[in-house]
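S.K.: one predicted model, sequence on top.
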Amino acid sequence: MSDSAPVPPLRVTAILLAGGRGTRAAFAQPKQLQSLGGKPLLRWSLDAFAAHPRVSGGVLVASDDVMAATAELPEGWTFAAAGAERQRSVENGLLALADWEDDALVLVHDAARPGIEAAVIDRLLAALATAEAAIPTLPVPDTLVHQAGEEAGNVVDRSALARVQTPQAFRLGTLRRAHAAAAGETATDDAQLVRRLGIPVVAVEGDARLHKLTYAADRAILEGLLEARAMTRTAVGMGYDVHRLVADKPLWLGGIEIEHSHGLEGHSDADVALHALTDAILGALGDGDIGTHFPPSDPEWRGAASWRFLDFAARRVEAVGGRIDHADLTIIAEAPKIGPNRGLIQARIAEILAIPPARISVKATTTERLGFTGRREGIAAQAVVTLQLPET
């Protein structure tokens, strides 16, 4: 990992398909509105996309009655009308994304699969770093046979077979070309249309919790899966750091360089704001502190950019299946003035943590010229971070 700033990730959007009627399950209302785990089926997928730090908006493709029952959408989302079949619905969703660049990434998901997990989205987006299309799949565990009526026929070799799930991920331009080239030909999913262009589709590990509501019996299965998924706990961590101000050194604060007569002295770039945030995250995880993972005795971290420490802590949260809900940072300094740089600091921290800026609070205060910060001998920072973690 170099000390240079990371390349901004490509924008990610989603198309959530909610046009099915649930006729095979004989529901009295559209299956997307069926209550599961205390909320409508499609709300599980909407909430999952809205909570994912990489997804910045999307399109809910739905019938009029589903739209009417889903008046409130997450920020950055819009409606599109459902088509007579799935393929037309996706095309309507693409039309609603007309102002998105071809290099953006798009996740196409069936709302009938409410058990979407952030880890599946992460695997799909990681695959798109080198591929144009990716789908989640699971192995087929059961014996398969040909069947005609009530008679079971020959066994089918399942070793080369897999179950395909959604969301399916694509470069937006690739998906647009695939639908434009379909020319009236139909397919059961978008990956088929992409393969017709001769473009390989990468398979990543799916998730058994992405079970689809098709028949009435699926409701009980999904209720159990969603109940288990809801078992999370909130963890709160606090971090504090202070460094001395010295002359003739650049001042790094909140991940940005601020013009000032003095900089902060330390083994790394001594960014007290990012150090406090790093310790807050590690504290919420019960995973030591910044000195545990990046000891000042280790020459590898001499002069290191502190965004590397914060990025490390954020990845530790991902590794245990958690997410960062909110970060509250207070910088304590007489000078320089933080106000003019608050927006830049907020945006930089959001970029490092891969969460929306709205989930980050950046404040500044002084000690009314009291103590070492009041005498302009140093700068301090304290942070509080809230995480959602799986029950253990």
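M.R.: Sure, I can see it. Residues are numbered from 1 along each chain as shown.
S.K.: going by C-alpha atoms from here, please, whenever you check contacts or count neighbours.
M.R.: Will do.
S.K.: can you give me the helices for the chain?
M.R.: 41-51, 64-69, 86-96, 118-127, 172-182, 190-195, 218-229, 272-285, 290-293, 307-319, 342-353, 371-374 (DSSP state H).
S.K.: deepest of those, which one?
M.R.: helix 272-285 (a mean of 27; mean count of other CA atoms under 10 Å).
S.K.: need the contact partners of that one.
M.R.: Residues outside helix 272-285 that contact it (CA atoms under 8 Å, 6 or more residues apart in numbering): 235-243, 253-255, 288-290, 306-307, 309-310, 313-314, 317, 327, 329-331, 379-387.
S.K.: and it, how far out from the chain middle?
M.R.: In terms of CA atoms, centre = their mean, to the nearest Å, the centre of helix 272-285 is set 20 Å apart from its chain centre.
S.K.: the inter-axis angle of it versus helix 342-353?
M.R.: Per axes from the mean of the first three to the mean of the last three CA atoms, to 10 degrees, the angle that helix 272-285 makes with helix 342-353 is 40 degrees.
S.K.: so helix 272-285 versus helix 307-319, what angle?
M.R.: 20 degrees.
S.K.: thinking again about what came up before, narrow the contacts of helix 272-285 to those that are buried.
M.R.: By neighbour count, with 16 or more other CA atoms under 10 Å, those hold 235-243, 253-255, 289-290, 306-307, 309-310, 313-314, 317, 327, 329-331, 379-387 as buried.
S.K.: give me the neighbour count for R233.
M.R.: 12 (other CA atoms under 10 Å).
S.K.: and the comparison structure, right after this:
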Amino acid sequence: MSAASENGSVAAIVVAAGRGIRVGGGVPKQYRRVAGQAVLTRTLAALASHTDVATILPVIAADAADFFRECLEDLDPSIRARIAEPVEGGATRQMSVRAGLEALASGTAPEIVLVHDAARPFIRPDLIARAIKAGRDHGGAVPGVAVTDTVKRVEEIEPGIGRVTETPARDALRAVQTPQSFAFGPLLDAHRAAAAQDLHAFTDDGALAEWASLPVVVFAGDIDNRKITQASDLIEADRAFSSDAAGARAMTQYVTRLGTGFDVHAFTEGDHVWLGGIRIPADRGVLAHSDGDVALHALTDALLGAIADGDIGTHFPPSDEKWRGASSDQFLAHACELVRARGGRIDHLDITVLAEAPRIGKHREEIRARIAAIAGVPLSAVSIKATTTEKLGFVGRAEGLAAQAAATVRLPDEEAGA
């Protein structure tokens, strides 16, 4: 048995690498907010509520680092101290769990590992305790609740129509949940064996353990330990988390604001222009007090507009020599900080550059990445496009270039909190 452990410790792997976009909104469900906090934030806090869980290891998608960082910011420092550096997941749930197991094996392997879905934030300490005990007693254990509906096994005969082939007895059926609990070494061995045979489609670790002929028992689950899968689940979760134990008033409510911005600069002598924080070679430069980055200037104004806090000239007046030749990334960073200082969240940034030249196509992804880094948002939250004006106007005559931007943010609803 590889990576065996005698230390008696418990670690939890939180599977959060899925796209989970059936709930809508374009953001994976584990990062959607319910009552002011991300689902994943609440799941991590719930697991940390049991003191026997020594290490919590999140497994996230490669492009979700910014989302995850926001989740951590909402956690108490004492909880953050028990959360390990996240590891990158795979294309399937099974591959993500194995990535987590291998990461744990590279250090001090635990005796027991819990595998839990990021989208189950309602887990309670008593369920965690049952999971740990069942894993220790039996080597493999999954929580289950009785099936209350009659279940039919069907054989599809045409799209949407299936012929009933069996009606299993309900008393022998259980709807399985997480956290699932296993002796660490045998589960890691089972994952490695499945990967060696190129088997990657197991939908839960209980099924994989069964395939590997490991003993698996079902212990009492929790009917309230529901999984968020649909938009309606998010609404119900928001209601549930928005009330305290006595059914008190809701927590912070948010309102969505949209701001727009526009900037223009004339061409002058030079060999480059700045666009989106990237220096782009060109046959001319721009006439400007700062570095003349029309994309970042427009985006800064869009954010300031969303929070109704003046414009870029208000905060960085061109009459102030301090800003002569200044890099525009600090303008955008300042606007982002103002949003966050009000308890706001930046949801999306969209820019359109209007120019005959230079062409930005080959620089597009570099610009997106730079803006995402400045603003502290995921790459998926940044869009940049370019267009000409069909030879019309000063842009069409190649006398200058311009940019327009839109920023979508969420701010605490002061009226709702009054």
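M.R.: Thanks, I have it. All of these numbers come straight from a predicted model, not from anything done at the bench.
S.K.: can you point me to the longest strand in structure 1?
M.R.: What stands out as the longest strand in structure 1, according to DSSP state E, is strand 232-247.
S.K.: what range in structure 1 matches stretch 393-403 of structure 2?
M.R.: Mapped onto structure 1 using TM-score structural alignment, stretch 393-403 of structure 2 spans no residues at all.
S.K.: helix or strand next in line after the longest strand belonging to structure 2, which one?
M.R.: Counting residues, the longest strand found in structure 2 (DSSP E) is strand 254-268. Toward the C-terminus, strand 254-268 of structure 2 is succeeded by strand 272-275 as the next helix or strand (DSSP states H and E).
S.K.: so where is that following strand in structure 1?
M.R.: Under TM-score structural alignment, strand 272-275 of structure 2 corresponds to no residues of structure 1.
S.K.: if you count contacts, what does the helix or strand following that strand end up packed against?
M.R.: Next helix or strand after strand 272-275 of structure 2 toward the C-terminus (DSSP H and E): strand 278-281. The contact analysis (3 or more CA pairs under 8 Å, 6 or more residues apart in numbering; DSSP states H and E) places strand 278-281 of structure 2 against strand 272-275, helix 364-375.
S.K.: turn those into a markdown table, including mean neighbour count and distance to G305 of structure 2.
M.R.: Formatted as a markdown table, these follow (neighbours: other CA atoms under 10 Å; distance: least, CA to CA, whole Å):
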| stretch | mean neighbour count | distance to G305 of structure 2 |
| --- | --- | --- |
| strand 272-275 | 21 | 21 |
| helix 364-375 | 19 | 16 |
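S.K.: nearest to D204 of structure 2, of the ones you listed?
M.R.: Nearest to D204 of structure 2 among those is helix 364-375 (34.4 Å), distances taken as CA to CA.
S.K.: the closest one aligns to what range in structure 1?
M.R.: No residues of structure 1 are matched to helix 364-375 of structure 2 when aligned by TM-score structural alignment.
S.K.: picking up where we left off before, in the longest strand of structure 2, which residues are buried?
M.R.: For strand 254-268 of structure 2, by 16+ other CA under 10 Å, it's 254, 257-267.
S.K.: of all those, which comes closest to A54 of structure 2?
M.R.: Of the buried residues of strand 254-268 of structure 2, the one sitting nearest to A54 of structure 2 (CA to CA) turns out to be Y254, at 34.3 Å.
S.K.: quick check: the closest one vs H334 of structure 2, distance?
M.R.: Taking CA to CA, to the nearest Å as the measure, Y254 of structure 2 falls 22 Å from H334 of structure 2.
S.K.: also I235 of structure 2?
M.R.: 33 Å.
S.K.: ditto for Q197 of structure 2
M.R.: Counting by CA to CA, the gap from Q197 of structure 2 to H334 of structure 2 is 52 Å.
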